[in-house]
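Student: sequence plus the predicted model coming up.
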Amino acid sequence: HISLSTWFRDYVYIPLGGSRKGKYRTYLNLFIVFVVSGLWHGAAMTFLIWGAIHGFIIVVEKATLKTRKLVLSKVGIVNGNFASGLLFSFVTFVIVCFAWIFFRANSYTDAKLLVAGILKNNYIILFTEDLYKLGLGRNELIILILAILGLVVFEILNKSNKLGTLLSKQPIGFRWAAYIIIIMTIVIYGVYGDKDTSQFIYFQF
């Protein structure tokens, strides 16, 4: 993706004028780049919408930067503090996950049905036994929660201790045991679930 983004910058964004032709032209150029990047992933309406969502959000983010900073500062949320990190991470996560609906859907019609289902759902079921009727059983949900917690713990530890460096200082037996556990975890959970749902998404291109 680094080389891809560089290509879009050099051969799409800059030839369109980049940021040299004023604020609004910059917004348009950014939007076009993301739409084109969507079509690069696949020639379908779903990919075009996926790219357009990202382009639109980038434009909104840049266009409202000063206003957002002013409003958020009034409630004590400024860049760099814990509240801002939590808020921005949550908003980004929700937007990206929403856009993934269109990226992953087999068709535009399927994507519309999924979005409609999200909007119509009664979210009280998230706190009742009906939660297990959504497609994941109790064991799968436990595995999912543990996996997410594991990633969070790993991220925290890696930031403070640099786990790669820490692991390299351990005895060879401990290191290889850790390597084997990591590899087996990837192999086991990489093929976990239904055959169709675990297929690598880019195989369709």
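Tutor: Thanks, I have it.
Student: going by C-alpha atoms from here, please, whenever you check contacts or count neighbours.
Tutor: Fine.
Student: report the contact partners of the closest residue in space to Ile32 that isn't next to it in sequence.
Tutor: Excluding the flanking residues, the one nearest Ile32 by C-alpha to C-alpha, 6 or more residues apart in numbering is Gly55, at 7.3 Å. Contacts for Gly55 (C-alpha atoms under 8 Å, 6 or more residues apart in numbering) come out as Leu30, Phe31, Ile32, Val33, Phe34, Val35.
Student: the fifth one sits in which helix or strand?
Tutor: This means Phe34. Secondary structure from DSSP states H and E places Phe34 in helix 23-41.
Student: which strands and helices lie in contact with that helix?
Tutor: Applying 3 or more C-alpha pairs under 8 Å, 6 or more residues apart in numbering; DSSP states H and E, one finds that helix 23-41 contacts helix 45-63.
Student: got the buried residues for the helix it packs on?
Tutor: Residues of helix 45-63 classed as buried by neighbour count (16 or more other C-alpha atoms under 10 Å): 45-56, 59.
Student: on that earlier part again, now the helix holding Phe34, how far from the chain's geometric center?
Tutor: Chain-centre distance of helix 23-41: 19 Å, with C-alpha atoms, centre = their mean, to the nearest Å.
Student: what's the angle between it and helix 45-63?
Tutor: Here helix 23-41 runs at an angle of 150 degrees relative to helix 45-63 (axes from the mean of the first three to the mean of the last three C-alpha atoms, to 10 degrees).
Student: what are the buried residues along helix 23-41?
Tutor: For helix 23-41, by 16+ other C-alpha under 10 Å, it's 26-39.
Student: if I look at Asn79, how far off is Ile181?
Tutor: 38 Å (C-alpha to C-alpha, to the nearest Å).
Student: over to Asn106?
Tutor: 35 Å.
Student: and for Ile77?
Tutor: In this view, Ile77 and Ile181 are 41 Å apart by C-alpha to C-alpha.
Student: of these two, which one has the most company?
Tutor: Comparing Ile77 with Ile181 by other C-alpha atoms under 10 Å, the one with more neighbours is Ile77, at 19 against 12.
Student: in what helix or strand does the residue lying closest to that one once chain neighbours are set aside lie?
Tutor: Closest residue to Ile77 apart from its sequence neighbours, by C-alpha to C-alpha, 6+ apart: Ser84 at 5.3 Å. Using DSSP H and E, the element containing Ser84 is helix 82-104.
Student: give me the angle between that helix and helix 45-63.
Tutor: Using the same axes, to 10 degrees: helix 82-104 against helix 45-63 is 160 degrees.
Student: C-terminal to helix 82-104, what's the next element?
Tutor: Taking DSSP H and E, what comes next after helix 82-104 is helix 108-120.
Student: what sits up against the helix or strand just after that following helix?
Tutor: Of the helices and strands lying after helix 108-120 in sequence (DSSP H and E), the nearest is helix 138-161. Outside helix 138-161, the residues that touch it by C-alpha under 8 Å, 6+ apart are Tyr132, Leu163, Gly164.
Student: now the residue nearest to Trp100 when sequence neighbours are not counted: how far from Phe98?
Tutor: Spatial nearest neighbour of Trp100, chain neighbours left out: Trp50 (7.0 Å); criterion: C-alpha to C-alpha, 6+ apart. From Trp50 across to Phe98, the span is 9 Å (C-alpha to C-alpha).
Student: please compare the first structure with the one that follows:
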Amino acid sequence: MLFNSLHFLVFFPLVVGLYYGLPPRWRGALLLLASYYFYMSWRAEYALLLLATTALDYYSGVRMSRLPDKRQRRPWLALSLISNLGTLFIFKYFNFFRDAAVALAGTLHLPVGAGPALGLLLPVGVSFYTFQSVGYIIDVYQGRLAAEQNFGRFALFVAFFPQLVAGPIERGGHMLPQFRREHDFDYGRIVSGLRLMAWGLFKKVVVADRLALLVNPVFNSPRQHPEGPLLVLATLAFTFQIYGDFSGYTDLARGAARVLGFDFNLNFRQPYQSASVPEFWRRWHISLSSWFRDYVYIPLGGSRVAPARAYFNLLAVFLISGLWHGANFTFVVWGGLHGLYLVLSTWARPAREWLAQRTGLAAHPGLRRGLGVAITFVLVAYAWIFFRANTLDDALFISRHLLTGWQLNGHQVATLLLDFSQHYRPELAVAAFAVGLMLAVEYFGSRHSPQAWVAAQPWATRWVGYVGLALLILYLGIFNSTSFIYFQF
């Protein structure tokens, strides 16, 4: 079931109505049933996998809570990690590593057979709910969190439908206390949640899905569009498409949770306003980057080690992060690029400060930040090529041809773009308008609280805005139930 589908349009109001109509003691059971129905609408049998993960981690957490020290808890931690990561490996990575091993053996001329491939369909959301459950188990093992003793409450923590399939990846310490509280009907909170959902829907169906019409023809057949201007246009379009798509999903998830009385952590903070790649990762997919920081980077030693080891830790984390996104070398290279960016950013910090002093940029912080934002945007946009490309060969082809064709004069470049977009002219205009509106609202939101600002306006002004946004969604949106990009992870 997609947030941008008619199915959800019926499902969600029904759940909200029943939730507030039932006595508080039955609301948790309703949300758990609704969450499993939501998940089973994709593939019913994989709900058994979700249930098995939940049961094992619940039992492991309860057993660890009864043991006094980490040494005694360690077998239960190992059982949970092996089960969760093993499941993730079988469904998501087995064929990838099998093919890589066969290719390596062929390169080394070793007589190794390919062996059977697993024809398993990737369970939707498995990477997200696995990481959420693993984070809980590690927190219980470390003593940072008391194990949840109520199985139904823990099952709801793992399966809560607004964030089940694409995050944010929540922590037990943040969500479990909310599931223990009663949530009364609050008109202001519900309106706030619906506003956030409407904005998320706009970013998905108007921004992201319109941009997809420009992105897909180029990235799916890059050799048919080898001209640099077209490749740059498609790369820029995908840069905003993935932001509109994923942050739109997050807004829908956070808004739906808010309507029901729950608060999710912020997952995006205007990432394209970042003045450095490290800042970008403090603003983009915050729940995942903080998960890797707390459960991988810091246990590896973080930055509290020798510089060479710290650089290795950064690269390792981002290579793993790239692989988390998908069993394809394109994602590994994407993660490796960001790891390299971060290593170079850390290594070159003294040189940047020296250069800023020598050039006078240190005395102009606004100009310096603007330059940093522009450079960071270019680096991030270039890395998105590897994220979006279907194969590594396609990504390298696009990279090699980004600078070709720019010797044309302005009229020739414009003609080239218009010839390409002859079937997409409405999409170009709508996408440009939608991206501009999205960026303007996000820029305003970085300096003010949009929700508070909207709530402070007279009712007539608010409703003009609501109706205007609804009309933009209805007339400019694409309603073909296009899946969210991160659902494949």
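Tutor: Looks like it came in fine. Note that the coordinates shown come from a computational prediction; the quantities given were computed from them, not determined experimentally.
Student: and whatever residue of structure 2 lines up with the residue nearest to Ile77 of structure 1, how many neighbours?
Tutor: For Ser84 of structure 1, the aligned position in structure 2 is occupied by Arg368, per TM-score structural alignment. Arg368 of structure 2 is flanked by 15 other residues according to other C-alpha under 10 Å.
Student: likewise Tyr187 of structure 2?
Tutor: 10.
Student: state the three-state secondary structure for the aligned residue in structure 2 for Lys21 of structure 1.
Tutor: Taking TM-score structural alignment for the superposition, Lys21 of structure 1 sits opposite Val305 in structure 2. Put simply, Val305 of structure 2 is coil when judged by DSSP: H, G, I helix; E, B strand; the rest coil.
Student: coming back round to it: what residues does the helix holding Ser84 of structure 1 touch?
Tutor: Outside helix 82-104 of structure 1, the residues within contact range by C-alpha under 8 Å, 6+ apart are 46-47, 49-50, 53-54, 77-79, 108, 111, 114-115, 201.
Student: report the angle between that helix and helix 108-120.
Tutor: 140 degrees.
Student: return the distance of helix 82-104 of structure 1 from the chain's centre.
Tutor: For helix 82-104 of structure 1 - counting by C-alpha atoms, centre = their mean - the centre lies 7 Å from the chain centre.
Student: that one vs structure 2, average offset?
Tutor: Once superposed with structure 2, the aligned residues differ from helix 82-104 of structure 1 by a mean of 0.8 Å; criterion: mean C-alpha distance after the TM-score superposition for structure 1.
Student: buried sites along that helix?
Tutor: Ser84, Ala99, Trp100, Ile101, Phe102, Phe103.
Student: with stretch 1-10 of structure 1 instead?
Tutor: Going by neighbour count (16+ other C-alpha under 10 Å), the buried part of stretch 1-10 of structure 1 is Phe8, Arg9.
Student: equivalent analysis for stretch 462-477 of structure 2, please.
Tutor: Within stretch 462-477 of structure 2, the residues scored as buried using 16+ other C-alpha under 10 Å are Leu469, Ala470, Ile473, Leu476, Gly477.
Student: mind listing what's buried in whatever helix or strand Gly86 of structure 2 lives in?
Tutor: In the assignment (DSSP H and E), Gly86 of structure 2 maps to helix 70-88. Within helix 70-88 of structure 2, the residues that count as buried by 16+ other C-alpha under 10 Å are Arg73, Trp76, Leu77, Ser80, Leu81, Ser83, Asn84, Thr87, Leu88.
Student: where do the helices sit along the stretch 51-200 of structure 2?
Tutor: Taking DSSP state H, counting those that start in this stretch, the helices of the stretch 51-200 of structure 2 run over residues 70-88, 94-107, 126-142, 151-159, 172-180, 187-202.
Student: picking that back up, and the buried residues of helix 23-41 of structure 1, which two are the farthest apart?
Tutor: The span of those, defined through C-alpha to C-alpha, is set by Thr26 and Leu39 at 20.2 Å.
Student: roughly how far does the counterpart of Val467 of structure 2 in structure 1 sit from Gly173 of structure 1?
Tutor: In structure 1, Val467 of structure 2 lines up with Ile180, judged by TM-score structural alignment. As judged by C-alpha to C-alpha, Ile180 of structure 1 and Gly173 of structure 1 stand 11 Å apart.
Student: now Leu16 of structure 1
Tutor: Distance from Leu16 of structure 1 to Gly173 of structure 1, counting by C-alpha to C-alpha: 56 Å.
Student: settle it for me: which of these two has more neighbours?
Tutor: Applying other C-alpha under 10 Å to Leu16 of structure 1 and Gly173 shows that Leu16 carries more neighbours, namely 19 against 9.
Student: so where does that one fall, helix or strand?
Tutor: Per DSSP H and E, there is no helix or strand for Leu16 of structure 1.
Student: that one touches Asn29, doesn't it?
Tutor: Yes - the criterion here is C-alpha atoms under 8 Å, and Leu16 of structure 1 meets it with Asn29 at 6.3 Å.
Student: do you know how far Arg27 of structure 2 is from Leu50 of structure 2?
Tutor: 21 Å.
Student: nope, Trp384 of structure 2 is what I was after
Tutor: From Trp384 of structure 2 over to Leu50 of structure 2 the distance is 31 Å, taken as C-alpha to C-alpha.
Student: and for Leu211 of structure 2?
Tutor: 33 Å.
Student: helix, strand or coil for Gln199 of structure 1?
Tutor: Applying three-state DSSP to Gln199 of structure 1 yields a three-state assignment of coil.
Student: burial of it, as a residue count?
Tutor: Gln199 of structure 1: 12 neighbours (other C-alpha under 10 Å).
Student: list the contacts of the equivalent of Lys69 of structure 1 over in structure 2.
Tutor: Aligned counterpart of Lys69 of structure 1 in structure 2: Glu353 (TM-score structural alignment). For Glu353 of structure 2, the contact set (C-alpha under 8 Å, 6+ apart) comprises Ala362.
Student: so stretch 246-266 of structure 2 corresponds to what in structure 1?
Tutor: Counting by TM-score structural alignment, stretch 246-266 of structure 2 has no counterpart in structure 1.
Student: kindly report the same for stretch 105-115 of structure 2.
Tutor: Using TM-score structural alignment, stretch 105-115 of structure 2 pairs with nothing in structure 1.
Student: for stretch 214-229 of structure 2, same thing?
Tutor: Under TM-score structural alignment, there's no match for stretch 214-229 of structure 2.
Student: next, the distance between the ends of that stretch.
Tutor: Terminal residues of stretch 214-229 of structure 2 lie 13 Å apart, using C-alpha to C-alpha.
Student: likewise for stretch 118-135 of structure 1?
Tutor: 14 Å.
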